[in-house]
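**Q** Here is my input; please provide its structure:
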Amino acid sequence: MNQTASIPVAEEDRLRADLYNFLGLILSGPPDQMLLDQCAALEGDNTDLGQGFVSLSKLAHQSKPKGVETEYNRLFIGLGRGELLPYASYYLTGFLNEKPLALLRQDMVARGLERADNVFEPEDNIASLMEMMGAMIAGRFNSAATLEQQKTFFNKHIAPWAGHFFSDLEGAKNSVFFAPIGKIGRAFMDVEAEAYRLSVH
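**A** As a prediction, the model looks like this:
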């Protein structure tokens, strides 16, 4: 078996990757009871991000999978379309399957990232991008991305629209369970953008 020596991922980066993966998972489809139980166990602090976790934990305690599935469908699927269209192309151009998706596909090929066979959504949806970012930080598909590679990917594919999407999710009229997820995502994008801004080459 060909093993390449991989650089261990720092604890702080592991936590960042975990949060990206959590957002990717919870936005990829309605959460089941196990994920709701995990959300119910979350704790937070007085930061914007922490308060999002506190709210999510309370709601997860009170929520049933069926109710959250109905909310998810109203937000993202709907009759014809949901209240929100969680795609980079749509947020940046007003249309689906536009240039942002083509640019993302080029970068995915360059980084050895592939769409899973059972996923039919365009790759520029928010859940996929969160998962890609988590995978790059943790080195899940190949070696962990350097800070510079992470920053480039984030600034190109996530920063221009994800904060706006998460704000929309927080304030969407059908958002109850997903409102604190919007708050968590928005606060996390702010933290990440600031960290990348302050990082030196």
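**Q** from here on, contacts and neighbour counts on C-alpha atoms
**A** OK.
**Q** how about the strands in the protein?
**A** For the chain, no strands are identified by DSSP state E.
**Q** Give me the residue at the spatial middle of it.
**A** The structure's the chain has its C-alpha centroid closest to residue 130; by Cα atoms, centre = their mean the separation is 3.2 Å.
**Q** isn't that one right up against residue 26?
**A** No. Counting by Cα atoms under 8 Å, residue 130 stays clear of residue 26, with 10.3 Å between them.
**Q** so who does the residue nearest to the centre of the chain touch?
**A** Contacts of residue 130 were listed using Cα atoms under 8 Å, 6 or more residues apart in numbering, and they are 20, 21, 23, 24.
**Q** so what's residue 170 up against?
**A** Shown in contact with residue 170 (Cα under 8 Å, 6+ apart): 178, 179, 180, 181, 182, 183.
**Q** Let's compare: structure for the following, please.
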Amino acid sequence: MSSIGADASALPDEEILRAQAYGLLAGLLSRAPDADALTALAAIEGAAIEGDGSALGAAYAALGAAARAATPRGVAEEFDALFIGVGGGELTPFGSYYRTGFLHEKPLAELRGDMARLGIERAEGIAESEDHVAALCEMMAGLITGDFDAPADLDEQRAFFGRHIEPWAPRFFADLEGSPTARFYRAVGTLGRRFMDVEGQAFALAV
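**A** Below is the predicted model:
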């Protein structure tokens, strides 16, 4: 996704943390982390979540542990088996597929309509359709920080999450968490599932 860019420095800390969580998931689900990325993830241990006894905090800690046990080659092979593969990976991380059983269906058309309305443009050189889970996480991060315009208000964020992410992404992350192929990405699945739970609960309470 391409973005206009905006200064997010005035956002509350909790909004920046939300955007960072979406950005982290977007990066991990769009490509396998290289050696530098794994080193950065390995440093999560106790850094940003010290004293956090929540399920989400535990998921971040587990991701750090998974990164410390991983190798770039092993994670790249795992990513390929899960999401690419010969003739397709084990999982199909697209909203249309999870919601209808087919790619490029009505949920994708509805997403494209909202993207046009919100000023979100498809980046050049991206083969995957816009309802890929990584793209949707990137879009949510941009709505929070104002990368596509001014930061979206809570109602707009809730609407986008409710229309395009909540109906299927929790199931995708649960499938990733339970995949027999996943090792490093099992921790990504746990983090994603628990973060989706937190987001859904927060939006429900904010009504």
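**Q** just to revisit the earlier point, map the residue nearest to the centre of structure 1 onto structure 2.
**A** Under the alignment defined by TM-score structural alignment, residue 130 of structure 1 is paired with residue 137 of structure 2.
**Q** Against residue 45 of structure 2, how distant is that match?
**A** As for residue 137 of structure 2, its distance to residue 45 of structure 2 is 23 Å (criterion: Cα to Cα, to the nearest Å).
**Q** Using JSON lines, please lay out the contacts of residue 170 of structure 1 together with distance to residue 197 of structure 1 and neighbour count.
**A** Supplementary listing: the contacts of residue 170 of structure 1 in JSON lines, determined by distance: Cα to Cα, whole Å; neighbours: other Cα atoms under 10 Å:
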{"residue": "178", "distance to residue 197 of structure 1": "28", "neighbour count": "23"}
{"residue": "179", "distance to residue 197 of structure 1": "27", "neighbour count": "23"}
{"residue": "180", "distance to residue 197 of structure 1": "25", "neighbour count": "24"}
{"residue": "181", "distance to residue 197 of structure 1": "24", "neighbour count": "24"}
{"residue": "182", "distance to residue 197 of structure 1": "22", "neighbour count": "24"}
{"residue": "183", "distance to residue 197 of structure 1": "21", "neighbour count": "26"}
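**Q** Which of those are retained in structure 2?
**A** With contacts defined as both residues aligned by TM-score structural alignment, their matches' Cα atoms under 8 Å, 178, 179, 180, 181, 182, 183 are the ones among the contacts of residue 170 of structure 1 whose aligned partners also touch in structure 2.
**Q** now for residue 184 of structure 1: what does it line up with in structure 2?
**A** Under the alignment defined by TM-score structural alignment, residue 184 of structure 1 corresponds to residue 191 in structure 2.
**Q** Identify the residues contacting that match.
**A** By Cα under 8 Å, 6+ apart, the contact set of residue 191 of structure 2 is 56, 59, 60, 63.
**Q** if we go to 7 Å?
**A** Residue 191 of structure 2 makes contacts with 56, 59, 60, as judged by Cα atoms under 7 Å, 6 or more residues apart in numbering.
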